[in-house]
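[1] Just need the structure, nothing else, for what follows:
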Amino acid sequence: MVKSVLIPGWGEANLGYEKNSRFFLHSETILVVSCLSAYKMAQVKENEYIAYANEHAGAENINDRRYWVDIGNYDSNYAFDEEHLRMRDGKEGQWSSYPWYWEGSDTRRKRFEKMRINSDKLFFTGRFLIGGIILNHIISGIDALYLSRIIDEKSYSISPKVEYINNNIRYLLSLKIDI
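    Have a look, this model is predicted:
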């Protein structure tokens, strides 16, 4: 069981269940490759939307996710400040050191927002696939434990038995051990 928790399919292979072993190993390979691909594509998309915002809004490259969300929601840092002054939440001036202004129409800002959301979706997909990898390890461990117990079950069995003798009922347990 421990082997299958570490590397899915390893415990099944040791028990002689090659089909189960291949299934868990192939599942692991697909999940890991998909996870790495999702994170890599998310990084590529993130670099694209940052470059797009630098080019069309003069945004600076800072490592604050909230900054990029706000850039997608407001035409400029001044529009951001105006709205937060009205809401009186104390966030006005938050991005005064990192100004931005979307050139031209609203379409560039909306395109940027779609690019950022697509990148976030890919990051979320990567996290979801990590959950799948963990689940694959757990299920493979459970499968290996189940298969090992099936093999052990062949050596003994317990079965209930009911007998009727002279209008009396006897309940018995029968234990058979193969040595």
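
[2] going forward, measure contacts between C-alpha atoms and count neighbours the same way
    Will do.

[3] For residue 159, which three-state class applies?
    strand (DSSP: H, G, I helix; E, B strand; the rest coil).

[4] wait, it sits on residue 174?
    Yes. Applying CA atoms under 8 Å, one finds residue 159 in contact with residue 174, separated by 5.2 Å.

[5] how about the helices in this structure?
    2-6, 10-15, 18-57, 65-73, 77-87, 107-153 (DSSP state H).

[6] Quick one: list the elements packing against the shortest one.
    Which is helix 2-6. Packing partners of helix 2-6 (3 or more CA pairs under 8 Å, 6 or more residues apart in numbering; DSSP states H and E): helix 10-15, helix 107-153.

[7] returning to that earlier point: export the helices of the chain to CSV and append columns for mean neighbour count and distance to residue 178.
    Formatted as CSV, these follow (neighbours: other CA atoms under 10 Å; distance: least, CA to CA, whole Å):
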stretch, mean neighbour count, distance to residue 178
helix 2-6, 19, 27
helix 10-15, 20, 20
helix 18-57, 17, 26
helix 65-73, 16, 65
helix 77-87, 16, 79
helix 107-153, 18, 10
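
[8] Mind checking those helices for the one nearest to residue 94?
    Of all these, helix 77-87 sits nearest to residue 94, with 7.9 Å by CA to CA.

[9] tell me, what residue is most central in the chain?
    Closest residue to the average C-alpha location of the chain: residue 128 at 1.7 Å, with CA atoms, centre = their mean.

[10] need the contact list for that one.
    If a contact means CA atoms under 8 Å, 6 or more residues apart in numbering, then residue 128 has no contacts.

[11] want to put them side by side, so please do this one too:
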Amino acid sequence: MKGLRPRICLLTVFCLIFGTAWAQSIPAEPQPFDAGFLTKSESAPSPARAFFYSLLVPGLGQVYAGAGTMTRVFVASEAALWSLYFTFRTVGNWKEADYKRFAVLHAGVDPEGKDRRYYVNLEHYDSMEAYNQAKLRQRNLNAVYPAHEGYEWEWDSRESRLRYESLRVSSDKAFNRALLVTGAVVLNHLASAIDAARAARKGRIEENPLHMGVMPLAEGGWMGYVVKVF
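    All right, here's what the predicted structure looks like:
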């Protein structure tokens, strides 16, 4: 015990001297070895902003995020889809004009004020009288067309009615295809937005890779480690 007490005193004095010297060597303000990652980089693209840009205009978010190759892909897809849309709409309008003109020539239809349901009925019945009789048998009085009010029609032949049906159906198909293309346009916007957000996130990772900074604390002389993982 007598030999141990001087050793404890000597160790205490050594720790006090070492701690004082270490504390004096620390600057008033902490100086990190590598802590630049603690400040958010202003140049790094925002995934949310890139997503929003491409959701509005496909390819715009890729331009913002610096993904040039995918920009061309989504812009080309958008242009092709809208070209298809206007093509199908144009064909549908042409076919619609054709079947209405055909009905005037071969069934004596008055096109003024007629809705789509009227033109659909034309392809199923040879005349307005045949149509009205069918509705009366079905007790569907509300569907009966009034006489002498411009709803009359009578096909000159069964072949003409079938030809009319083919024209009207082809018009509907064109309009339906245009509608499908609008769905593809929406998907293209969404796909571009997701890709742009991923590209922006990848850009942020490359902008701010993994760092480990060693920062001495101002009090106590301890060493602190700061690690940020992206």
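
[12] Now the TM-score, please.
    For this chain pair, the superposition-based TM-score is 0.83 by TM-score structural alignment, normalised by the length of the first structure; 162 aligned residues with a CA RMSD of 2.0 Å.

[13] closest to residue 168 of the first structure out of the helices of the first structure?
    Checking these against residue 168 of the first structure by CA to CA gives helix 107-153 as the closest, at 32.6 Å.

[14] average offset between that closest one and the second structure?
    Taken over the aligned residues, the distance from helix 107-153 of the first structure to the second structure averages 0.8 Å (mean CA distance after the TM-score superposition for the first structure).

[15] In the second structure, which residues correspond to that helix?
    Helix 107-153 of the first structure corresponds to residues 159-205 in the second structure, going by TM-score structural alignment.

[16] hmm, back to that, mind giving me JSON lines with the helices of the first structure and columns for distance to residue 95 of the first structure?
    Below are the helices of the first structure laid out as JSON lines (distance: least, CA to CA, whole Å):
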{"stretch": "helix 2-6", "distance to residue 95 of the first structure": "46"}
{"stretch": "helix 10-15", "distance to residue 95 of the first structure": "53"}
{"stretch": "helix 18-57", "distance to residue 95 of the first structure": "14"}
{"stretch": "helix 65-73", "distance to residue 95 of the first structure": "8"}
{"stretch": "helix 77-87", "distance to residue 95 of the first structure": "6"}
{"stretch": "helix 107-153", "distance to residue 95 of the first structure": "17"}
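
[17] Go through those and name the closest to residue 170 of the first structure.
    Across the helices of the first structure, closest to residue 170 of the first structure is helix 107-153 (CA to CA), at 26.3 Å.

[18] and that closest one, how far from the chain's centre?
    3 Å (CA atoms, centre = their mean, to the nearest Å).

[19] Assign a three-state SS to residue 224 of the second structure, would you?
    Recorded secondary structure, residue 224 of the second structure: strand (three-state DSSP).

[20] now it, nearest residue through space, not along the chain?
    residue 215 (5.1 Å; CA to CA, 6 or more residues apart in numbering).

[21] doesn't the one you found fall inside a helix?
    No. Counting by three-state DSSP, one finds residue 215 of the second structure to be strand, located in no helix.

[22] residue contacts, the corresponding residue of the first structure for residue 110 of the second structure?
    Matched by TM-score structural alignment, residue 110 of the second structure corresponds to residue 60 in the first structure. Neighbour list for residue 60 of the first structure: 54, 98, 99, 100 [criterion: CA under 8 Å, 6+ apart].

[23] Would you enumerate the residues in contact with the residue nearest to residue 184 of the second structure when sequence neighbours are not counted?
    The shortest distance from residue 184 of the second structure to any non-neighbouring residue, by CA to CA, 6+ apart, is to residue 81 (7.4 Å). Listed by CA under 8 Å, 6+ apart, the contact set of residue 81 of the second structure reads 181, 182, 184, 185.
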